[in-house]
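**Student:** Would you be able to build a 3D model of this:
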Amino acid sequence: MTDYSVLDLVPVREGGTVSDALAAATKLAVAAEQAGCKRFWVAEHHAMDGIAGGATSVVLAHIANATSTIRIGSGGIMLPNHTPFQIAEQFGTLAALFPGRVDLGLGRAPGAGPELQRALRKDLHRAAEMFPHDVVELRAFLSAEDETAIRATPGHGSDVEMWMLGSSLFGAQLAARLGLPYAFASHFAPDHLDGALEIYRRTFEPSEALDKPHVMVAMNLFCADSTAEAEMLASSQLQSFVRLRTGKPGKLPPPLPDYRASLDPRARAIVDHVGQASAIGTPDEVASQVNAFIARTGADEVVFGGATFDPEARTHSLALAMGALTA
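**Tutor:** Take a look at the predicted model:
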């Protein structure tokens, strides 16, 4: 049976505040738990006015405290921005506070310009080259068998579930070599999805953590009582994608009617590209689209992204979709 989860960027909407965004993320996590979702993941981004999940482990602690059974985790931590020891301490602390509920999804892309590199005091491109080594070191810090000279406390021997994230073939190869579960970011980078999953499954090497390949794929989800309403909900995130890809990022804008029809060819191409891994429509339509994507990918899990300007609309969207998918 396929499991369903939620990915949240903790979006800050136009006219809203970071406090509003954090409160909305917490309510969404509670709704996801009530709907039967397995995980609630938060993504790390920095220096972006429209995303409030930069201090990811802090956000996760707050969300975990407001829930009781759903797994909470990073989707993901960009390890080049940190040291493995720091992340071992942070997620070891989460695991001590919320035993059996903590996931650590790791990504390689630093996604940072010179200003952020200076702020983080890191050579992020060099750090990205060290990513495979750092993943192995981080796993050692979290292991009960770690015999390094310095022990992460908290962290040592914790029950954190590590994941490899990716949007290219690199992450698939590393996940397979280390025997880790693999999550593909098809919701914004669908191009290499099929190739990455094929490589991951074909070259997978069993580990103590995992005896066979385990795949999660990401989709954008916008479900409403009518197709037109679902398209309206999706327009806020589509506007954000177009603005980001054209160098004009900002806070999440309000929805626009008939947004797709208003686009020039360049913007339409951006929207069509991102939309390859999307489920938009009524509950029946969304269930059909999700099931078709599962059939294509053979995914063990699906994680749903999809920011809406009205946070209540996203919780309603999730409830409608989960009702149809689990009926």
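
**Student:** Could you use CA atoms for every contact and neighbour count after this?
**Tutor:** Will do.

**Student:** Determine the three-state secondary structure at residue 216.
**Tutor:** Following DSSP: H, G, I helix; E, B strand; the rest coil, the label given to residue 216 is strand.

**Student:** Now do the same contact list for it.
**Tutor:** Contacts for residue 216 were tallied using CA atoms under 8 Å, 6 or more residues apart in numbering; they are 181-184, 299-303.

**Student:** And those residues, which is closest to residue 167?
**Tutor:** Top of the list for closeness to residue 167, among those and by CA to CA, is residue 184 at 5.7 Å.

**Student:** wait, the closest one sits on residue 193?
**Tutor:** Yes. With contact defined as CA atoms under 8 Å, residue 184 counts as touching residue 193 (6.9 Å).

**Student:** The structure of the following sequence is requested for comparison with the preceding one:
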Amino acid sequence: MIPLSVLDLVPVREGGTLAESYAASVALAQAAERLGYKRFWVAEHHAMTGIAGGATSVVLAHVGNATSSIRIGAGGIMLPNHNPFVIAEQFGTLSALFPGRVDLGLGRAPGAGPELQHALRKDLHRAAEMFPNDVVELRALLTGEPELPIRATPGYGAEVEMWMLGSSLFGAQLAAKLGMPYAFASHFAPDHLDAALALYRERFEPSQWLDKPHAMAAMTVFAAETDKEAELVASSQQQSFVRLRTGNPGQLPPPVEGYRNGLPAPAQALLAHIGQASAIGSPVTVRGAIDAFVERTQADEIIVSGATFDPAARIRSLELTMEAFA
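**Tutor:** All right, here's what the predicted structure looks like:
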């Protein structure tokens, strides 16, 4: 069976609170650990009322303290928003607290407008250009290869598994050049998936940390007792995605029966497009979709995403997904 992992955006539902969102993420991580999922990753987003994972390393500390064996990590840290030294300290701290369990996925896209750039005191476009150098510097701060004039403490010598994230060919090329494992964000940007994985495998250069290509692909997965129930559960995230892409983001709304049926053609096309990397339905339906996706991509791991209005529905989705592969 291919290893399965969990990506959590720490969603904030309509009428809910931040505290409830963090509690739900902890419960989800505990369920993932109990069910045998390999990793639990949290993604960095800023200034979005429906996502509470902005202080990613803090959330990971909260999750790590409530679990004991599942790997925890950032999927990912958008490095242009930060400087390598501070991230080395943060993830060095996490590694000391939760040894042998910490992943650090790195992304280049700052995903920020001028307001956030000002708030972060960063020229994010310039920082994005420096991303390859910053990745190398961050790895050196953690591993001592090469040795730098300054050591991050905590950080230096930390046992942190570094990943390159991407949704384009750029990340694939950089991951291959640096000999890093690679995770593709196909759950929301499926266009370049096949080309990126092929490029990564073709150009991979072994490193002292990884001797052969290792690729993970993301899928949106909603499993329920029936296909109809799964479509209903999935409608909350579908509403959020349409609202985001049409300039009206907000908190996670409750599910709407038959939501997709009444959508205009552009919104239908939008959801069909991102649905290329999705599995929504009963356990049999989900198993078939994941198997087909793995056969197509030859991924070494799959990480599943999918926010639900009712946190219990997400836990049930993880249960049914894992049962489908038992």
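
**Student:** Any idea what the TM-score is?
**Tutor:** Overlay of the two chains. TM-score (TM-score structural alignment, normalised by the length of structure 2): 0.99; 326 aligned residues with a CA RMSD of 0.7 Å.

**Student:** rewinding a little: pick the one among the contacts of residue 216 of structure 1 closest to residue 287 of structure 1.
**Tutor:** When these are ranked by distance to residue 287 of structure 1 (CA to CA), residue 302 comes first, at 12.1 Å.

**Student:** Show me the helices in structure 1, by range?
**Tutor:** Taking DSSP state H, the helices of structure 1 run over residues 18-35, 56-66, 84-97, 114-120, 124-129, 131-142, 169-178, 193-203, 227-245, 265-274, 283-297, 311-325.

**Student:** what's the longest one packed up against?
**Tutor:** In this case it means helix 227-245 of structure 1. Under the contact criterion of 3 or more CA pairs under 8 Å, 6 or more residues apart in numbering; DSSP states H and E, the helices and strands touching helix 227-245 of structure 1 comprise strand 215-223, helix 265-274, strand 278-281.

**Student:** Any chance of TSV for these, columns distance to residue 208 of structure 1?
**Tutor:** Putting these into TSV (distance: least, CA to CA, whole Å) gives the following:
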stretch	distance to residue 208 of structure 1
strand 215-223	17
helix 265-274	36
strand 278-281	34
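
**Student:** Narrow the contacts of residue 216 of structure 1 to just the buried residues.
**Tutor:** The neighbour-count test (16 or more other CA atoms under 10 Å) applied to the contacts of residue 216 of structure 1 identifies 181-184, 299, 301-303 as buried.

**Student:** Please enumerate the shared neighbours of residue 184 and residue 193 of structure 1.
**Tutor:** In the contact map built from CA under 8 Å, 6+ apart, the residues linked to both residue 184 of structure 1 and residue 193 are residue 167.

**Student:** For residue 122 of structure 2, the count of nearby residues, please.
**Tutor:** For residue 122 of structure 2, the count of nearby residues is 15 (other CA atoms under 10 Å).

**Student:** Just give the nearest non-adjacent residue to it, would you?
**Tutor:** residue 81 (7.0 Å; CA to CA, 6 or more residues apart in numbering).

**Student:** Over in structure 1, tell me which residue corresponds to that neighbour.
**Tutor:** Residue 81 of structure 2 maps onto residue 81 in structure 1, with residues paired by TM-score structural alignment.

**Student:** Next, count neighbours for that match.
**Tutor:** As a burial measure, residue 81 of structure 1 scores 24 neighbours (other CA under 10 Å).

**Student:** so who does the residue positioned nearest the centre of structure 2 touch?
**Tutor:** Centroid check for structure 2 by CA atoms, centre = their mean gives residue 75 as the closest residue, at 3.7 Å. Listed by CA under 8 Å, 6+ apart, the contact set of residue 75 of structure 2 reads 7, 41-44, 104-106, 165.

**Student:** give me that answer again for 6 Å
**Tutor:** With CA atoms under 6 Å, 6 or more residues apart in numbering as the criterion, the residues that contact residue 75 of structure 2 are 41-43, 105.

**Student:** Now tabulate these in a markdown table and tack on distance to residue 281 of structure 2 and neighbour count.
**Tutor:** As requested, those are exported to a markdown table (distance: CA to CA, whole Å; neighbours: other CA atoms under 10 Å):
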| residue | distance to residue 281 of structure 2 | neighbour count |
| --- | --- | --- |
| 41 | 23 | 27 |
| 42 | 24 | 28 |
| 43 | 25 | 23 |
| 105 | 29 | 24 |
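
**Student:** So which of those belong to strands?
**Tutor:** 41-42, 105 (DSSP state E).

**Student:** what would the residues you listed look like in a markdown table with distance to residue 212 of structure 2?
**Tutor:** As requested, those are exported to a markdown table (distance: CA to CA, whole Å):
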| residue | distance to residue 212 of structure 2 |
| --- | --- |
| 41 | 23 |
| 42 | 26 |
| 105 | 18 |
